[in-house]
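Enquirer: test case, fold it:
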Amino acid sequence: MPDIKNGSGVTMPHKVAIIPYLDELTDEGQAVGACNTIVKRDGKLIGTNTDTIGVRESFLQNVAEPEQVYRGRPGLVIGGGGAARSAVYALVKLGCQTVYLVNRDPAEVTAVIAWCTTQGYGAGLRHVRTAAEAEAVEDPGAIVSCVPNFPPVTPAEVEARKVIEVLLTKPHKGAILEMCYHPTVHTEIGDLAQRAGWQVILGTEAMLYQGFEQVKFWTGREVKEMPIVAAKDAVAAALRDDVA
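Expert: Here you go, the predicted structure:
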């Protein structure tokens, strides 16, 4: 394996603040407006966003029958922060022409839609505000949950949870990526989805695949050459130890 040289990862809360210090952004970094990976090439600092790849590959690598599960159906993103933009971008790239947004703060949703629209992938975004609105929309097939694992308390949080429950209990059952995996992979939304009959994909899958893409960016090594099975086994063992 080639040495990783002149490369760096970027974590919250610096994914946006780092951008003015970069010389270039890849298409993914520009589209999402956040950078989690830097490499130095020809004296230039180039930033990208591999979180989008992590979300995409979580579905591609874990859903056995995408045509039946999510292709041709709306997507859904729960949340309104920077991770939501990555999730929207990934779902659009997966072929979701419509993506519902559910969040406790309407202003955050408005900001996400505005950003995605300026970047050319926001035309199909729709804010689902109430449970009544959720009853009337088409069943989603792919969901990405980007919110912390806290029980709803405020009226806005309670209404957002009702919207999620309505969408999860519609007749079609798809796949949901629960991005929250710390301090536990077992979340309220994940449990709701599982009881409703959805395939639940753990957020550790997105973590792994965004990491594989980072190594590819740094080294030029193809993902298929990386120790994917060993990495997944190590994560699974750590999760078992955590549960025990």
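
Enquirer: please make it C-alpha for all contacts and neighbour counts, starting now.
Expert: Noted.

Enquirer: stretch 173-188 spans what distance, first to last residue?
Expert: Here the two ends of stretch 173-188 are set 18 Å apart, with distance taken as CA to CA, to the nearest Å.

Enquirer: can you tell me what sits against it?
Expert: Here stretch 173-188 makes contact (CA atoms under 8 Å, 6 or more residues apart in numbering) with 55, 58-59, 63, 69-70, 140-151, 189-190, 193, 196-204, 206.

Enquirer: buried ones among these?
Expert: Among the contacts of stretch 173-188, the ones that count as buried by 16 or more other CA atoms under 10 Å are 55, 58-59, 63, 69-70, 140-147, 149, 189-190, 193, 196-204, 206.

Enquirer: okay, and which of the residues you listed map to strands?
Expert: 142-145, 199-202 (DSSP state E).

Enquirer: next, the structure of the following sequence, for comparison with the previous one:
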Amino acid sequence: MRRLLGIIGNPLGHSLSPILHKTAIEKLSVNYIYEKWELAENELESFMEKAKNEDSSIVGFNVTIPYKEKIIPYLDELDTLAAKLNAVNTVKYEDGKLKGYNTDGLGLFETLIRNNVQYENKNILILGSGGACKGIAMFLTENKVARIDLLARNKQKVEDLSSRIKSTGIGSSFIDWSDLRNLAIDDYNIIIQTTPLGMENQVGEIEFPYEKLTSAHTVIDIVYNPLETDFLKKSKAYGAKCINGLEMLVYQGYHSFKIWTGLEEDTELMLRTAYSLLEG
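Expert: The predicted structure is shown next:
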């Protein structure tokens, strides 16, 4: 009987997902195990074959950097949102098939609600071009935001996403990373940082015009380890409302677990556990 859950990506040393799900699973008193599988790119295909094998114990798994897009050729199906995004963070085995989903946008959206961030008719700037950026941007198009601009290095990749955003009736444009210092920050209400910069052991910093931030801005960094990245620390110094990525991690994981099992984890327990680990 399939009882194995987990996460694939590389690196995974920073990941809190195993212990958070383990804590929630113990409270539910159900027979699931959540593991982490750090895969080199040349191991991805064999892992997917193993997951699909009828003798496998794998129910499903989360997908993180750098496989949210690379995993798609190995899947049998995508749900509507994942197909629209061309990015997957959740995979479920069912009836002999592997199906991909994306809960990133929902995790970020619930973070906005939890923190009383007003998003309707607001202008949003997203830093990055990866799977998380796609999931967040396209989910927000369905929630009455005014505009979503994308700041990244990969022009071709982001212009495609920007076109899809505009097809929903919401304004969007590509901004080259080299223009970061010249940004008109006053044009935006919410700024969302989706790159790995700031994560433990990641080299590099974001040359952001922090001095242009005010208390009218909400700044979100989806990195959660450390709890306060350099990006958030500097944004906070200029008065911005700052939110780390921990709540997004918990809520996207909650929705993944529900997809796999139909059960609901205790998100407050997961948040308390995460904060105790990272603050301790």
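
Enquirer: any idea what Lys99 of the second structure aligns with in the first structure?
Expert: Matched by TM-score structural alignment, Lys99 of the second structure corresponds to Ile46 in the first structure.

Enquirer: and for His217 of the second structure?
Expert: By TM-score structural alignment, His217 of the second structure lines up with Gly174.

Enquirer: what's the answer for Leu246 of the second structure, then?
Expert: Checking TM-score structural alignment: Leu246 of the second structure goes with Thr204.

Enquirer: contacts only, for its match.
Expert: Applying CA under 8 Å, 6+ apart, the residues contacting Thr204 of the first structure are 179, 181, 235.

Enquirer: rerun at 7 Å
Expert: Tyr181 (CA atoms under 7 Å, 6 or more residues apart in numbering).

Enquirer: ok, now Tyr251 of the second structure?
Expert: With the criterion set at CA under 7 Å, 6+ apart, Tyr251 of the second structure makes contact with Gly107.

Enquirer: can you give me how far the helix or strand containing it is from the chain middle?
Expert: In the assignment (DSSP states H and E), Tyr251 of the second structure maps to helix 246-261. Put simply, helix 246-261 of the second structure sits 11 Å off its chain's centre (CA atoms, centre = their mean, to the nearest Å).

Enquirer: with the first structure superposed, average distance for it?
Expert: Mean deviation of helix 246-261 of the second structure relative to the first structure after superposition (mean CA distance after the TM-score superposition for the first structure): 0.6 Å.

Enquirer: same question for the helix or strand following that helix: list its buried residues.
Expert: Next in sequence after helix 246-261 of the second structure, counting helices and strands by DSSP H and E, comes helix 267-279. Buried residues in helix 267-279 of the second structure, counted by 16+ other CA under 10 Å: 267, 270-271, 273-274.

Enquirer: list the contacts of the residue lying closest to Leu213 of the second structure once chain neighbours are set aside.
Expert: Excluding the flanking residues, the one nearest Leu213 of the second structure by CA to CA, 6 or more residues apart in numbering is Tyr238, at 5.8 Å. Neighbour list for Tyr238 of the second structure: 210-211, 213-214 [criterion: CA under 7 Å, 6+ apart].

Enquirer: the nearest residue to the match of Lys99 of the second structure once chain neighbours are set aside: how many residues sit nearby?
Expert: Counting by CA to CA, 6+ apart, Ile46 of the first structure lies nearest to Glu24, which is 4.8 Å off, once chain neighbours are set aside. Residues within reach of Glu24 of the first structure, counting by other CA atoms under 10 Å, total 16.

Enquirer: residues touching Glu24 of the first structure, list them.
Expert: Glu24 of the first structure neighbours (CA under 7 Å, 6+ apart): 45-47.

Enquirer: alignment lookup: it to the second structure.
Expert: Match for Glu24 of the first structure (TM-score structural alignment): Glu77.
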